[in-house]
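Asks: Just need the structure, nothing else, for what follows:
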Amino acid sequence: MKKTLSYSIALAALIGMAGCSQSKDSAAVDTQEATTLRFAHFWPATSATHTKVFAPWAKKIEEESGGRLKVEIFPSATLAKADAAYEATAKGTVDIGSQLQGYTNGRFPLTQITELPGLSNSATQMNCMLQTLYDDGVIASEYEDTHLLFMMGTGPGGIHTVDKPINEPNDLKGQRIRRPSAIAGDIIEAAGGTPVGLPVTDVYTSLQRGVLDGLSLPWDAMGSFKLTELANTHTNIPFYSSAIVVTMNKGKYDNLPQDLKQVIDDNSGQMMAALAGKVFDEEDDKFMAEAKAQGDVMIDIPDPLNDPLWKGPLEAGTKKYLQDISALGLDADTVYQKAKEASAACKS
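Replies: Model (predicted):
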């Protein structure tokens, strides 16, 4: 009886210790420090790009990782400049970054072929084309120093001025127009305007001070950066689109456990490209409608490649860009053909 009692007490103590150990182990898992990913971009925190694309993406990553991944977003170029987010991501200064490829002229020459006129009529089409070319390996070599998450792209960019109607190329003569990329700049210059390289975050004050006469941007960006408060004359001419990349530091991704890599992978690629395209298209429609409602002047040139006045400058700009890229030893013509094929397949 005594032996039995002693055995029972010992067994109970052992079970209690095991339970305590399990409880401690559970607590350790529960309190395991999450991996925080710092995400830098240049859009305002109030923009749809932030609130409808990046913030929901970050929340989904956190939820699907069970809280083991957290994404801390730094909008408005607070952590990396608008033209340096990709490089900051590659170096590990930030963990995730997004920027326009056109902000670093010459860094993504093959990708920027997708920006040429006639290749996309909507952000949805642009995003699909970009992601397809990356997935098919056509432009993937330009991103080997990071882990690419997904491609985005804007809707067609137009020309927006202060009190100066731009009906034809001659109207651009003497006009200082902010250009978002070298491609857009070549076309503006071919049409007679003076392209000015300037971060979009500086455009508002430059318009206010008369440093610029106008700018070239899609409607989404016009609204996001409140430029419709100043520019009141708009030429809706689809002469370029802007490519955008969202990418992750390669080392940061590689060091994640496989299940967390899977969470990232499940929220990358064509699915996110499509979501972003839908958001950009909706914002384009919204801000254009608002400008019309406030009485702004609208000039529509929907098919400039077949317009007798605009066709020349657009073709000249396209030819110059492809020749410049070919001169670097790159197969620009093949990529341009692949872009046309992807564009046709992605047409909505």
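Asks: alpha carbons only for contacts and neighbour counts from here, please
Replies: Noted.
Asks: Tell me which helix or strand comes right after the helix or strand that contains residue 11.
Replies: Element membership for residue 11, per DSSP states H and E: helix 2-30. Where DSSP H and E defines the elements, the next helix or strand beyond helix 2-30 is strand 35-40.
Asks: One more sequence to fold, the one below, so I can look at both together:
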Amino acid sequence: MKKLKTTVALVATLGALYSTSAMSQTVMRFASWMPPTHPVNEVVLPTWKKWIEDATDNRVTLAVEYNMGHPKTMFNLVEDGVADASWGYHGYVPGRFRLTQIVEQPLLGVSAEAASVAHWRVHNKYFQGAPEFDGLELVALVTHGPGQVHSTFPVNSISDLQNKKIRIGGGVQAVIGERAGLVPVAGPAPKVYEMLQQGVIDGVFLPVCDVKNLRLDEVITHTTQLPGGMYLGSFSFFINPDFLADLDPKDRDAILKVSGEQLSALGGRAQDESDVAGLEAAKAAGVNINVVAEGAPLAQEYAQLAEGIDDTWIESVADLKVDARAALDELRAVARAYQAELDK
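Replies: Have a look, this model is predicted:
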């Protein structure tokens, strides 16, 4: 009986210790707005969570929360402390994020990983003091893979897009859409399936990964793959500064150490891998895939359409007193050098 009492007491003590440990663990509540199957939710966040737990000796962890609001509200949710961290698409908040369009410019011709790393490095070198992320601790900059056209009609020339209702996500896409003469329709990515199914739109500009992630293979008939893609979409990951300030400094520093370029590269790489799966899903579903060759008429048409978009962007940020042209030149050089290393 004495041995039984000793065992019970030991178990109770261990349970109390475990409970105390669990209670002392800080949970970073991360608001996410894409489906659980999206690469950010399926790959990036679980990996970052493990990095955070390992770096803080399990004192800090991450918990994903869904359905907290429209994607464009994620920045405000974190600023206001409703969520501790989130990620957001810059094009959903027109006017606030202009400098991030540096990485969205057409014809960069690199993977999402290369673009994401280049964006992180260049942002920190040239745009550190800009006000776009005031109220937030920026911890990563990520792009999706090359944006393409997914539609219910064939696209063999730019003229095929004229007067078609196309969902665009903002940012540089809006300029492309205006030049192409299409009818732009706004809407968050998670609503695209419904918009196509109901005939609200005839097509969408998105990376090919979303053919699978958003089940577009069920509601499109064609996907047109321009060499290097039409544009890139830019996202950021960010944390509430007060949340970080409340942490032990060693834990705050540990989280930031496993973020930044490391997290940006992870985010881009996950998008690239998801693009491969998206193309396979399109093939399996019998979607007509038009892979436009380098130098083909449609590729040449698009290059002409895109000419000068970068100059327009540079002019649009002149009031921010940054060397936008130097930053863009460096981003292209860094991204292409990084891509060359990946291709070896």
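Asks: what about the alignment partner in structure 1 of residue 275 of structure 2, which SS state?
Replies: Here residue 275 of structure 2 is matched to residue 284 in structure 1, going by TM-score structural alignment. Three-state assignment for residue 284 of structure 1 (DSSP: H, G, I helix; E, B strand; the rest coil): helix.
Asks: contacting residues around residue 284 of structure 1?
Replies: Residue 284 of structure 1 is in contact with 155, 218, 219, 220, counting by C-alpha atoms under 8 Å, 6 or more residues apart in numbering.
Asks: Would you mind checking these for buried ones?
Replies: Buried subset of those (neighbour count, 16 or more other C-alpha atoms under 10 Å): 155, 218, 219, 220.
Asks: Give me the nearest residue to the last one, chain neighbours excluded.
Replies: Ranked by C-alpha to C-alpha, 6 or more residues apart in numbering and with sequence neighbours excluded, the top spatial neighbour of residue 220 of structure 1 is residue 284, at 4.6 Å.
Asks: Likewise for the third one?
Replies: Distance criterion C-alpha to C-alpha, 6+ apart; nearest residue to residue 219 of structure 1, sequence neighbours excluded, is residue 284 at 4.6 Å.
Asks: Can you tell me the SS state at the residue nearest to the spatial centre of structure 1?
Replies: Structure 1 has residue 244 as the residue nearest its centroid, 3.3 Å off, counting by C-alpha atoms, centre = their mean. Secondary structure for residue 244 of structure 1, judged by three-state DSSP, is strand.
Asks: so how far is residue 220 of structure 2 from the counterpart of it in structure 2?
Replies: Matched by TM-score structural alignment, residue 244 of structure 1 corresponds to residue 235 in structure 2. Distance check for residue 235 of structure 2 against residue 220 of structure 2: by C-alpha to C-alpha, to the nearest Å, it reads 25 Å.
Asks: Residue 325 of structure 2 too?
Replies: 38 Å.
Asks: between the two, which one's more packed in?
Replies: residue 220 (24 against 15; other C-alpha atoms under 10 Å).
Asks: Could you look up the SS state of the more buried one?
Replies: Of the three states, residue 220 of structure 2 takes coil according to three-state DSSP.
Asks: Could you find the counterpart of residue 140 of structure 2 in structure 1?
Replies: Matched by TM-score structural alignment, residue 140 of structure 2 corresponds to residue 150 in structure 1.
Asks: what's the mean gap between the helix or strand hosting its match and the aligned bit of structure 2?
Replies: Here residue 150 of structure 1 sits within strand 146-153, counting by DSSP H and E. For strand 146-153 of structure 1, the mean deviation from structure 2 after alignment is 1.4 Å (mean C-alpha distance after the TM-score superposition for structure 1).
Asks: picking up where we left off before, which one of the buried ones among the contacts of residue 284 of structure 1 is nearest residue 310 of structure 1?
Replies: For those, the residue nearest residue 310 of structure 1 by C-alpha to C-alpha is residue 218; the value is 18.4 Å.
Asks: In structure 2, what residue corresponds to that closest one?
Replies: Counting by TM-score structural alignment, residue 218 of structure 1 corresponds to residue 207 in structure 2.
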